[in-house]
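Q: sequence and predicted structure, then a few things I'm wondering about:
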Amino acid sequence: MIKKYLFLVVLFSFSFKGNSQSNYAVTPIPFTQYSASSANLATSDDRCSNLIALPFAFDFYGVNYNELVISTNGYIDFRTSSANTSSPFVFTQEIPNVAFPVKNAILGAYSDLNNSNAEGTITYGLYGTAPHRKFVVYFYNNSFFSCTAMKSNFQMILSETSNTIDIQLIDKQSCTAAGIGKTVTGLINLSGTEGIAAPNRNTGTWSAYHEGWRFYRPNYYTNYAFVRCDDDADGFQTFDLNVAANDLSPANPASISFYADMALTIPIINPSAFTNTTNPQTIYAGGNGMIKSVILSVVDCTVDADNDTVDTASEDVNNDTNLANDDTDFDGLPNYLDNDDDGDLILTNVEYVFGRGSQSSNSLLDTDNDSIPNYLDNDDDGDNVLTFMEDYNHNNNPADDDTNANSIPDYLENAVALGVNNFDINQQVSIYPNPASSVLNIENTSNEAISNIAIYAINGALVKEIKSNEAMQAIPVADLQNGIYFVKIQLNQQVINYKFIKQ
């Protein structure tokens, strides 16, 4: 497919080798339920399984594991000593906490579940193709102890290569029985000193339906990755290393040279046409006082690694032959491994459709006619409210929000932009320059005083906030990573939303 649309694509370092970084973050993701070739886990109440072999090494809090334990109370435990032991079922602490009864664990929907009544199942299995497989643990219709009418349905998904952890809360009902219904969704390390829970999903009594969360480590990948399609299925390909030089030093790519060794003593003679000798292969980039590993990999592009219906070759959005530097939503996963390429909580395979009505049947759907197809656009209707912000019922699914009941989801309807005020106010407040590199200026010619300015990352994380007692005219942004941001400006009871690019 020839792509004629233009937009900002982040240039980042991505590698198949992790490090010991442990600062996990959590972000909402679209609801996705996985089917996998699965094995049934023999269960009994409050019990940990025997050791279960992982089909791939998985990095959790900086340690690689090849086996794990599944508790019938809804968590994965990486401690081998937990195998075939009783599982704790009573807890009151929020994570992190050194007194928390479970450690070194992925807490899918950890609670006091009853697995002895044969009403539900626990299965585990493998989904996908290496090196992008997923290990899926599925709790189906498990009852709460002493609250058997209420059920818990959820999945824990461990991803090969990216080492991300997804929790899909399919239908986690609420049990209010004293001491029984407390549930937590999150991670905790071996000592209990580090941990993170999904928002509003720390220890407490709550319910969730069709809700997805991803736990990941920002800047986890420290090397530069160059991933090419394998055109002839032989594992080898010719790489134009100038692509890597442009990414590593956009201002001066000519300053970057490539070498076969880390000591930078064996130069690569023809960087414009370098053929790998192994797959993957590590070479080294040097220049500007920097030495960086460059991982060259060749992948089978007939495999749709993220199962998003977009053929892998078409996910080279910037057409530079490197699949690994296309990350439209700046979430650390390149598009060819991401099933929500624009980070708007609408699955790519829902948005990757061709034009309807007045649009050409040969063009991808572009609701706001901004030359960015919906599957790559985080503001599908062009109303300056990011799609994920049009989740007005707050269930992490903008697709079911239709506030004017006209059968058109709000995220596809420009006329609906809750929180965006009248045209006059929008014309009287502006931001500049855009793109900005060091300072974002706010110009307010209205009669209303600005009371608050908040800047959000593309995944909804609040990265900077300026309140009324601080300077409102010039906002420093040099500390922000390059990418697209969402600016929310509040003037008394009125709110205006903008997008700006940090570069």
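A: Received the coordinates, thanks.

Q: only C-alpha atoms for contact and neighbour calcs from this point on.
A: Noted.

Q: all helices for this structure, in order.
A: 242-248, 348-351, 423-428 (DSSP state H).

Q: so D77 versus V298, what's the distance?
A: 34 Å (Cα to Cα, to the nearest Å).

Q: return the residues in contact with T185.
A: Counting by Cα atoms under 8 Å, 6 or more residues apart in numbering, T185 makes contact with 107-110, 167, 197-198, 201-202.

Q: let's go with 7 Å and repeat that
A: Shown in contact with T185 (Cα atoms under 7 Å, 6 or more residues apart in numbering): 107-110, 197-198, 201-202.

Q: state the distance from it to N426.
A: On the measure of Cα to Cα, T185 and N426 end up 40 Å apart.

Q: equivalent analysis for M150, please.
A: Applying Cα to Cα to M150 and N426 gives a distance of 48 Å.

Q: repeat that for T164.
A: 39 Å.

Q: and the lengthiest strand in the chain, what does it pack against?
A: Counting residues, the longest strand found in the chain (DSSP state E) is strand 147-159. The contact analysis (3 or more Cα pairs under 7 Å, 6 or more residues apart in numbering; DSSP states H and E) places strand 147-159 against strand 134-144, strand 165-172.

Q: could you say what helices and strands the last one packs with?
A: Packed against strand 165-172 by the contact rule (3+ Cα pairs under 7 Å, 6+ apart) you find strand 147-159, strand 208-216.

Q: take a look at this one as well, against the first:
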Amino acid sequence: MKNNFLFCNNNIIFFRNHSLKIFILTLLFSVNVNSQVSCYAFAESAGSYTALSSSTNVFSSGWNDNITGAISIGFAFNFNGTDYTSCFVNSNGYITFGAASVYGNYNPISSGTSSGSISAFGRDLTNNSSPIVRGVEGSAPNRVFVVQWNNARRVSDPFWIFSGSAVTGDNLNFQIRLYETTNQIEVKYGNCVLASDVYEAQVGLKGASNGDFNNRRLTSASL
């Protein structure tokens, strides 16, 4: 069963006092001919959130329902048994490998035609006058490719085109981080304010098929 990322309390600050949770997904096997994302191990820890000090805009401050072409990772990253040197960013909280996502896909763990997805906050998101950026930290062979969402907001009722609007009061800051050599996947959440508990998001991994997934579920604000 694919679970959504569910927030249950009103007006919560996801990580109080600028603390955060780090979701780390690490492949259990270095060689796996028939890889599945269900073979990734999961760990959770608290730590500090540091925004990119040097970055390039993926989407400028007016983004909404945007998808990139292929973006260079800067090194070979092995996801689900395949090496990739590029990925595609969807402004709705996730990246894909092999192909760009379909326009309007707000459920990257449940559906999609790419070779794989990493979702940090997969749902209809919109800007709050801040860009989505990317960058590479460190030096070979220990570089980290980072995609960073700044001050994002959820959109209410994304499939009801005439009533969907940005959720006033939302402020979401998070990163997807890909590690060279270790092929570790890390999702970091910074200061996140959620003004409502009714709009869910998907968090986790999807493989080449929609039946191959590894996702997380939050059912309280005390993550």
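A: That came through, no problem. Quantities reported herein were computed from a predicted structural model and do not represent experimental measurements.

Q: L223 of the second structure: how many residues sit nearby?
A: Using other Cα atoms under 10 Å, L223 of the second structure has 12 neighbouring residues.

Q: gap between it and K21 of the second structure?
A: When L223 of the second structure is compared with K21 of the second structure (using Cα to Cα), they lie 8 Å apart.

Q: ok, S451 of the first structure touching K488?
A: No. Under the criterion of Cα atoms under 7 Å, S451 of the first structure is not in contact with K488, lying 10.9 Å apart.

Q: before we move on, back to that, wait, which of the helices and strands packed on strand 147-159 of the first structure is closest to K464 of the first structure?
A: strand 165-172 (26.4 Å; Cα to Cα).

Q: contact partners of that closest one?
A: Counting by Cα under 7 Å, 6+ apart, 31-33, 108, 151-159, 207-216 sit against strand 165-172 of the first structure.

Q: let's see it at 6 Å
A: 152-158, 207-215 (Cα atoms under 6 Å, 6 or more residues apart in numbering).

Q: report the mean deviation for it after fitting onto the second structure.
A: Compared with the second structure after fitting, strand 165-172 of the first structure deviates on average by 1.4 Å (mean Cα distance after the TM-score superposition for the first structure).

Q: now that strand: which residue numbers in the second structure?
A: Per the alignment by TM-score structural alignment, strand 165-172 of the first structure matches residues 185-192 in the second structure.

Q: and A120 of the second structure? What does it align with in the first structure?
A: So A120 of the second structure corresponds to G108, using TM-score structural alignment.

Q: OK, contacts around the most centrally placed residue in the second structure?
A: Central residue of the second structure (Cα atoms, centre = their mean): A120, 2.4 Å from the mean position. Shown in contact with A120 of the second structure (Cα under 6 Å, 6+ apart): 93-94, 203.

Q: with V58 of the second structure instead?
A: Going by Cα under 6 Å, 6+ apart, V58 of the second structure touches 132-133.

Q: buried residues, stretch 216-223 of the second structure. List them.
A: Of all the residues in stretch 216-223 of the second structure, those buried under the rule 16 or more other Cα atoms under 10 Å are A221.

Q: got the end-to-end distance for that stretch?
A: First-to-last residue span, stretch 216-223 of the second structure, Cα to Cα: 11 Å.

Q: likewise for stretch 85-103 of the second structure?
A: 23 Å.

Q: count of neighbours near N23 of the first structure?
A: For N23 of the first structure, using other Cα under 10 Å, the count is 15.

Q: what do you get for the one 10 residues further on?
A: Other residues near Q33 of the first structure number 17, with proximity taken as other Cα under 10 Å.
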